[in-house]
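# task: produce atomic coordinates for the following.
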Amino acid sequence: MLQTYISIARIFYPVLAAVAIPVNLLGIVILIRGKCGLSACITQYLVAMAMADLLVVVMDIVLNRINGYYFPVCFLDITPVCSVRTVLSRAARDCSVWFTVAFSFDRFVVICYQKLKTKYCTKKTAAVVLATISILFCVKNIPFYFTWKPSTMIINVPFFCAMKPNYYTDLQWVVFDWLDTVLTPFLPFVLILMLNVLTVRHILVASQVRKGLRGQSKGENCRDPEMESRKKSAILLFSISGSFILLWSVNVTEFLFYNIRGSDYTDSENLFQYVGYMLRNLSCCTNTFIYMVTQSKFREQVKNLVKYPAVYIKRKQIN
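Got it, this is the predicted structure:
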């Protein structure tokens, strides 16, 4: 069963990297240009999420997984380098997850709290939130550098990373490991799910109230710009957060199962865990596709960017 997973993973991760890297770069370029009809605040969150996803692809998928499958012994496997890779990979994933939480909260405020919206949902606030998350989770993952020891020595050079035995026994490391897992992915999963439930409830209540005030309950067909604006924000929010919940659900289920059972896994349970890893890595390339589906101006910018080389060559030929 493990060999089957490895055979699939050796194909899955290179394909995922080949798709995720250009897709995230495309999303970053288009969003930075600021021609998608999105506010500066939401654009900052989306750009930060795309950058974090790109870092996850590079640090985890390319340098960790693909390197491990296709280049079993190289410079990246020297123990200090391996330890740094682990820290950077974890920090990138934490930032990717918590940027999604920050984005979900921002959209929740926009939809549900109009008075707070003008103060909180600004470009400056978004920059402070994103910078704070980045710093906190970079610092939080530094201790992981000290949890590894060399697996072997090759020409007196320490190679590979093996977890130190005291990581599983010393109280401070046990608490740190539990806190690390709660912070990512359990707490973000719960927060995003809760924000979505509260947002849906607010939209349903507000929709009924506004229909009553505008007389639509009597059959009048009046256009409501406010509800249309909220609808667009809600579609983007539910698409991104829904994708996150769906792709991380296996990983969160595995986390709960392990902590409840508290024993070694069987082969089938290990496979379930590996599938969770694959799905959570898949989440690193879904957002740009979501923008193309839900945002008409983003689709237009993608088409223009794709057509640009042909248009540029045509202009050169004319001139």
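
# only C-alpha atoms from now on, for both contacts and neighbour counts.
Fine.

# surely residue 220 is within a helix?
No. Read with DSSP: H, G, I helix; E, B strand; the rest coil, residue 220 is coil and lies in no helix.

# state the number of residues packed around it.
By other CA atoms under 10 Å, the residues close to residue 220 number 10.

# same check, this time on residue 242
By the measure other CA under 10 Å, the count of residues near residue 242 is 15.

# could you point out which element follows the one helix or strand it maps to?
Assigning secondary structure by DSSP states H and E places residue 242 in helix 225-261. Using DSSP H and E, the next helix or strand after helix 225-261 towards the C-terminus is helix 267-282.

# what about that next one, distance to the chain center?
Put simply, helix 267-282 sits 17 Å off its chain's centre (CA atoms, centre = their mean, to the nearest Å).

# contact partners of it?
Here helix 267-282 makes contact (CA atoms under 8 Å, 6 or more residues apart in numbering) with 1, 2, 5, 16, 57, 61, 247, 248, 249, 250, 251, 254.

# neighbour-wise, which one of those leads?
residue 57 leads the contacts of helix 267-282 on contacts (other CA under 10 Å) with 28 neighbours.

# let's see this one next to it:
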Amino acid sequence: MSDGPIENDINRYLWLVVSPILLVIGTVGNLLSIAVMRRSSMRASQASVYLIALSLSDIVVLYTGLIRYFIREVSGTDIRSLSTASCKVHITLVYMSLDTSVWILVAFTGERILSVFKPYKVKNICTRITSLVLIAVIIIVMLILNSHFMYGMQPLTTTKDDNTTVTYPCWPINSKYKHFLANVWPWVDFCVFNLVPFLLLSIGNTCIAVRVVMSQRRARKVRGSEDNHASIAANGLSTVATTLTTARGPPANSSPPASASTEISYNPKLTNRRLARCAVSHAFCIPTAFCQRSENQSIGGEHRLRQERPAAYNRPSLKLTEQAPPMRTSARNDRTSSMTAILLLLNIIFLATTTPVSVFFIIQDSWSKRVTTAREQALFKLTFTVVNLIQYANNSLNFILYCITGSRFRKELQAMLFKRNRVFPAGGVTVRRPRALEREITGLHTRMTVAADDNEAQAQTIPSGNNLTVPVSRQVDTHI
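As a prediction, this is how the structure comes out:
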């Protein structure tokens, strides 16, 4: 404990204790984020490009801005006081990396807006190349915007009225530039670093949230409608009336009477749920429909069935060519929801952590002029320390935010950290089976099974000009 105000001790302990914690968490977390985003299953998403760039910029922020204060408290050496080049380059890198991190988040929000409003066009608009080009443009623009530090900042040694020498590690080169830094630059930095991103992110988040809520409501209505139609179809299968019309005339050896009962047979391997969907639309399956009067009746000729459903049942209009398969749509919705949740929380945390430091720099000059006592000076420094640590927390804790909100991110992290090896005792060789390959094998097996079912269903259709013995399988009796 020092003899001065207690705020000085709190200020020192914050830099010595909180700074290394944020450095360790930020370094490990951002490196893990980069490793997860580079996995094959995550690289398919354009969001991985922005999140990797965001993690890299956060690492630069931590190892240019935060580490400077930690080293200064530990050793008493300021990085900016080492040379003129270190002064100019360091302050430029700090401001550029902070601004770059913010605007990468803005670009990520724009990509999410397109993915929510134009899900079928976003892959054509936001390619991996365009994302990389946009990130490069952001870096160049932010470097140009903050390049004035390369001209106006340098170490300065001056003598006060009492003949004491004071050395400033990084000080404005003249009075005009000092006035610019004190009165003009804080407002420019506030607009670039906080105000404009705040407005863009707020508008973007509002649009995304409204769109996601509307999509979820519409999806619930569609699912309810499908379940209703499936229930009606299941109840109406027993009352389907089928009228037989003959394309080439009735067969020679068979002339069913008008009162003959007719049966419709589907592939016996079809599930009850799929049978119900078959009644809604034949696009879901190929029915093996037969006309017969008795079990195992032999019929011939080329026939065409016209099914007349009861008035109470109306088949819904489906535009299958404009809709993705249900499983693929569900997977895409899960990916969109996961990335959208990550983005919304990132934006909220960004606004909460960057606003205090931006406001402090605006009032810093006027506040410092009103400081007259040691206690007020200590309180001023403590406020500076707190708002800066809050700002650097934003660059350190993104990994934790990903784990909290991103279900896909958590799964990929678990797969990367806890993947199991398969060992063959004979040769002692360890073989890792990629999860992506395992999913591909499972998908291929599913597609082959569906194709086999469809081929079997087609094999049971009525051939032209031949006699056919109709099997009895999942038949539903109907009457003309």
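
# and the angle for the helix holding residue 242 of structure 1 with helix 267-282?
Per axes from the mean of the first three to the mean of the last three CA atoms, to 10 degrees, the angle that helix 225-261 of structure 1 makes with helix 267-282 is 150 degrees.

# buried ones in helix 225-261 of structure 1, by neighbour count?
Neighbour-count burial for helix 225-261 of structure 1 flags 227, 233-234, 236-241, 243-245, 247-252, 254-255 (criterion: 16 or more other CA atoms under 10 Å).

# with stretch 143-150 of structure 1 instead?
The neighbour-count check on stretch 143-150 of structure 1 (16+ other CA under 10 Å) flags 144, 145, 147, 148, 149, 150 as buried.

# mind checking how far the helix holding residue 242 of structure 1 is from the chain centre?
The answer for helix 225-261 of structure 1 is 11 Å, by CA atoms, centre = their mean.

# one more: stretch 121-133 of structure 2?
15 Å.

# and the strands in structure 1?
Applying DSSP state E to structure 1 gives strands spanning 148-149, 152-154, 157-159, 162-163.

# just give me the neighbour total for the alignment partner in structure 2 of residue 169 of structure 1.
Matched by TM-score structural alignment, residue 169 of structure 1 corresponds to residue 179 in structure 2. Per other CA under 10 Å, the neighbour tally for residue 179 of structure 2 reads 12.

# from residue 144 of structure 2, how far out is residue 80 of structure 2?
21 Å (CA to CA, to the nearest Å).

# comparing the two, which shows the higher neighbour count?
residue 80 (21 against 11).

# what residues are up against the aligned partner of residue 58 of structure 2 in structure 1?
Aligning on TM-score structural alignment places residue 58 of structure 2 opposite residue 53 in structure 1. Contacts for residue 53 of structure 1 (CA under 8 Å, 6+ apart) come out as 24, 92, 93, 96, 284, 285.

# what's the match for the fifth one in structure 2?
Taking TM-score structural alignment as the criterion, the aligned counterpart of residue 284 of structure 1 in structure 2 is residue 395.

# so how far is residue 56 of structure 2 from its match?
Taken as CA to CA, the span from residue 395 of structure 2 to residue 56 of structure 2 is 10 Å.

# more crowded one of these two?
residue 395 (29 against 19).

# hmm, residue 60 and the more buried one touching each other?
No. Counting by CA atoms under 8 Å, residue 395 of structure 2 does not reach residue 60; the two are 9.5 Å apart.

# so how many other residues sit close to the aligned residue in structure 2 for residue 190 of structure 1?
Here residue 190 of structure 1 is matched to residue 199 in structure 2, going by TM-score structural alignment. Using other CA under 10 Å, residue 199 of structure 2 has 11 neighbouring residues.

# again with residue 69 of structure 2
Neighbours of residue 69 of structure 2 using other CA under 10 Å come to 19.

# and residue 47 of structure 2, by the same measure?
Each residue near residue 47 of structure 2 was counted by other CA under 10 Å, and the total is 23.

# now it. Nearest residue, chain neighbours left out?
residue 108 (6.8 Å; CA to CA, 6 or more residues apart in numbering).

# from residue 41 of structure 2, how far off is the one you found?
With CA to CA as the criterion, residue 108 of structure 2 and residue 41 of structure 2 are 19 Å apart.

# more crowded one of those two?
Taking other CA under 10 Å, residue 108 of structure 2 and residue 41 do not tie; residue 108 has more neighbours (22 against 13).
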